[in-house]
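Colleague: Need coordinates for the following:
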Amino acid sequence: MTGTPLESSTLVLAPKVVLHDHLDGGLRPATVLDLARRQGYQDLPADDADSLARWFREAADSGSLERYLETFAHTVAVMQTVPALERVARECVEDLAADGVVYAEIRYAPEQHLEAGLTLDEVVEAVLRGFADGEADAARAGRPIVVRCLVTAMRHAARSLEIAELAVRYRDRGVVGFDIAGAEAGYPPTRHLGAFEFMRANNSRFTIHAGEAFGLPSIHEAIAFCGTDRLGHGVRVIDDITLPEGADPADESFEGAVLGDVAGIVRDKRIPLELCPSSNVQTGAVASMAEHPFNVLARLRFRVTVNTDNRLMSDTTMSREFDRLAAQFGYGWSDFERFTVNAMKSAFLHFDQRLALIDDVIKPGYATLIG
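Modeller: Next up, the predicted model:
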């Protein structure tokens, strides 16, 4: 029986799971323009959708995480009202479902959406309504998707405990976890120990942006002191791995690789890595796709997952991330099935729900493609 050729045009057929996708990094350019017009926001750098999309992509290609984060000023500015938040959340779900995503955890920082007078609870409730509407739209379109939410605290601010409390307050209504994000340098995760202790005390899950720009110390703190369930990016764990002499990132085996203590505990404890290949290149976490450690980590059996991070800034989708990885490292359907199962196993959804998606949706979907 012949399977489906793995090509750019067929990758949309693969069932996908995304664990690291920012709501304010995935707006449609046309929506940014429309919301800006409705709200009187006049600081956009372009006045048509194509030019605006190009500006976001080029502005994010600086090789600096700090410069990359500056692009969010425009998207956050137009996400300050209930209708805007509901619309952006709904469209996010519709776009992911159209790309073959069957489960998504979408994150955003409620504290960044208070400028027009909304409360934290009103922000969360608006986003959850948008997600529910998007799920309903996707189901009607024959593309069912399950979407859950992570609420994020900004690591340079002082509201992390308040946001952690928000996560627990809404955990039975669609919020499945907590995160901290923002520039890593100068803002170690240990500044927010109170929030992480609160999450653990309430049997709640969390991930931490770590090992994107700052390296191994950030990863070590996130694991050893904060007790993170997952690593947001975690790409610099490669700095704690000594590869055999002459090894190429595209090799199929890295026999003889030596793992340091940090890399060893990440692999031994099966701590999921929320890798975002295109974004990691844009922010300078890695120099190029050819040098991305994704393949090294995958071949060494770390729990790698594929993610979009910010679809607008990186001009990407999950299908495009798969396509770029396939072109660089020669992956096939079976590889993407493994990465997708990795992600579903690592989701903050309850075990029985994870298992149902793996057994009833993901594995049958890839079996059809593999043939």
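
Colleague: Only C-alpha atoms from now on, for both contacts and neighbour counts.
Modeller: Fine.

Colleague: Do a quick rundown of the strands in the stretch 201-350 of the chain.
Modeller: 207-210, 230-233, 241-242, 258-259, 273-275, 304-306 (DSSP state E, counting those that start in this stretch).

Colleague: got it, and the stretch 1-150 of the chain?
Modeller: So, for the stretch 1-150 of the chain - with DSSP E, counting those that start in this stretch - the strands run 16-22, 101-108, 146-154.

Colleague: Just send these back as JSON lines, with distance to residue 204 and mean neighbour count too.
Modeller: Listed next are these as JSON lines, based on distance: least, C-alpha to C-alpha, whole Å; neighbours: other C-alpha atoms under 10 Å:
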{"stretch": "strand 16-22", "distance to residue 204": "16", "mean neighbour count": "26"}
{"stretch": "strand 101-108", "distance to residue 204": "15", "mean neighbour count": "25"}
{"stretch": "strand 146-154", "distance to residue 204": "11", "mean neighbour count": "24"}
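
Colleague: I'd like the structure of this one too, to check against the first:
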Amino acid sequence: MRNSPNVSPLHKQVTREQVAALPKVVLHDHVDTTGARGEADVEAAVRAGVRALAADGVVYAELRISPELNLDVLPLDKIVAAAERGATSVEGIDARLILTAMRHASHVADVADETLAAYPRGIVVGFDLAGPEDSPAPHAETLEKLRDAYIPVTLHAGAHEGVDSIAEALRLGALRLGHGTRIFEDLTADIDGIGAGPVASWVRDRGIVLEMAPALEVEMGVVDSYEDHPFSLLQQLGFTCTLNPGQSTVSSLTDEMMRLVETFDYGYDELFELTRTAMENAFAPVPQRTAILAQRILPAYDELSGAYNEDASFSQLADPS
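Modeller: Next up is the predicted model:
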């Protein structure tokens, strides 16, 4: 267990300028390659998405692409190779890819097979099943094939549908939940406080990552307003919460952080915790995660904490003991 950074409450005034400059981590963002007519277009779309994240201070990102969008003009392996080139062509950011298949379409097994083929190259780091939150059970064999190859899987669940969709995603091996916000439907409240039902307890106690994107989820109708979003509550209850744009066209990560600051009174220590949580739960190998945390994230926060409080050191929190 790690304590929160020792930043004096007198120095928790958070400015957008400073937040924009802080190193950030994104685990859930989509690149739209609709309309791409060739490899150059796919590469350019991914490069533009990566550049936008880098401009927002993101130092590590996992971008989702849906190869199915371009199968009318390119074979699957060419789409992924072009996306890999786009992801690795921007300096200052470590960008990886998650291949997304739409569960209601006919190419889930094909995208999974391409994930298996690309995974050893190290840019594609996982597989995602998205689309309408119908049961993913028809794809159980495909998901088992990925698990047998030790390829991480994240499933969209708990956004449009409730706890049952989350439970099924867990049974099918999801290590992270795309959105997962409706886990709050498995919470209870009484005079003893807030309790967790069986699904919520499993998600919390096993550290299953919630890839939440509050602004996008408000737009999707998951909750009525940002003030109603359960992000802060779930984090306080011990859930592994990550903050994401979901779609950078809707919101940047700086925007999301500032909304937490303005709505739920987050300070730099809470923003650091969110960033570290995201980095520690990325699908990249541990050595890369550790290096980015130590070399890119901690120095920036140490500089910040030193400016605010000589006794505060975020780097002390890197020790997991």
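
Colleague: so which of the strands of the stretch 201-350 of the first structure gets nearest residue 145 of the first structure?
Modeller: Residue 145 of the first structure lies closest to strand 304-306 among the strands of the stretch 201-350 of the first structure, at 17.3 Å (C-alpha to C-alpha).

Colleague: what about the closest one, how far off from the second structure?
Modeller: Mean deviation of strand 304-306 of the first structure relative to the second structure after superposition (mean C-alpha distance after the TM-score superposition for the first structure): 0.3 Å.

Colleague: what's that strand packed up against?
Modeller: Using 3 or more C-alpha pairs under 8 Å, 6 or more residues apart in numbering; DSSP states H and E, the elements in contact with strand 304-306 of the first structure are strand 273-275, helix 294-299, helix 318-329, helix 333-346.

Colleague: Any chance of CSV for those, columns distance to residue 83 of the first structure and mean neighbour count?
Modeller: Output for these, formatted as CSV (distance: least, C-alpha to C-alpha, whole Å; neighbours: other C-alpha under 10 Å):
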stretch, distance to residue 83 of the first structure, mean neighbour count
strand 273-275, 30, 29
helix 294-299, 39, 21
helix 318-329, 27, 20
helix 333-346, 31, 20
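
Colleague: so which of these gets nearest residue 4 of the first structure?
Modeller: helix 333-346 (9.0 Å).

Colleague: just to revisit the earlier point, distance to residue 49 of the first structure for the strands of the stretch 1-150 of the first structure - can I get that in TSV?
Modeller: Below are the strands of the stretch 1-150 of the first structure laid out as TSV (distance: least, C-alpha to C-alpha, whole Å):
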stretch	distance to residue 49 of the first structure
strand 16-22	20
strand 101-108	23
strand 146-154	27
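
Colleague: which stretch among those comes nearest residue 230 of the first structure?
Modeller: Per C-alpha to C-alpha, nearest to residue 230 of the first structure of these: strand 16-22, 9.9 Å.

Colleague: Where in the second structure does that closest one align, residue-wise?
Modeller: Alignment note (TM-score structural alignment): strand 16-22 of the first structure is matched to residues 24-30 of the second structure.

Colleague: That stretch against the first structure, how far on average?
Modeller: Stretch 24-30 of the second structure sits 0.4 Å off on average (mean C-alpha distance after the TM-score superposition for the first structure).

Colleague: quick revisit: looking at the strands of the stretch 201-350 of the first structure, which is closest to residue 195 of the first structure?
Modeller: strand 207-210 (11.5 Å).

Colleague: Return the distance of the match of strand 16-22 of the first structure from the chain's centre.
Modeller: 5 Å (C-alpha atoms, centre = their mean, to the nearest Å).

Colleague: try stretch 138-147 of the first structure
Modeller: For stretch 138-147 of the first structure, the distance to the chain centre is 20 Å (C-alpha atoms, centre = their mean).

Colleague: again, but for stretch 346-356 of the first structure
Modeller: For stretch 346-356 of the first structure, the distance to the chain centre is 17 Å (C-alpha atoms, centre = their mean).

Colleague: Just the buried residues of it, please?
Modeller: Residues of stretch 346-356 of the first structure classed as buried: 346-349, 354-355 (neighbour count, 16 or more other C-alpha atoms under 10 Å).

Colleague: Now the aligned partner of residue 77 of the second structure in the first structure: closest residue in space that isn't a chain neighbour?
Modeller: Under the alignment (TM-score structural alignment), residue 77 of the second structure pairs with residue 121 of the first structure. Of all residues not flanking residue 121 of the first structure in the chain, residue 166 sits nearest, at 7.5 Å (C-alpha to C-alpha, 6 or more residues apart in numbering).

Colleague: Just give me the match in the second structure for that neighbour.
Modeller: Residue 166 of the first structure maps onto residue 114 in the second structure, by TM-score structural alignment.

Colleague: Wait, that match touches residue 76, no?
Modeller: Yes: using C-alpha atoms under 8 Å, residue 114 of the second structure is in contact with residue 76, at 7.2 Å.

Colleague: Identify the contacts common to those two.
Modeller: Shared contacts of residue 114 of the second structure and residue 76, defined by C-alpha atoms under 8 Å, 6 or more residues apart in numbering, are absent.

Colleague: what's the spacing between the equivalent of residue 221 of the first structure over in the second structure and residue 180 of the second structure?
Modeller: Using TM-score structural alignment, the partner of residue 221 of the first structure in the second structure is residue 168. Separation of residue 168 of the second structure from residue 180 of the second structure (C-alpha to C-alpha, to the nearest Å): 12 Å.

Colleague: With neighbour numbers in mind, choose between those two.
Modeller: Using other C-alpha atoms under 10 Å, the more surrounded residue of residue 168 of the second structure and residue 180 is residue 180, with 28 against 17.

Colleague: which residues in the second structure form helices?
Modeller: Taking DSSP state H, the helices of the second structure run over residues 16-21, 39-55, 76-87, 108-118, 140-148, 163-171, 198-205, 214-220, 231-236, 253-264, 268-280, 286-292, 298-308.

Colleague: Those: which one's closest to residue 155 of the second structure?
Modeller: helix 163-171 (6.3 Å).

Colleague: who's in contact with the closest one?
Modeller: So helix 163-171 of the second structure is contacted by 133-137, 155, 157-158, 177, 180, 182-183, 185-186, 199 (C-alpha under 8 Å, 6+ apart).
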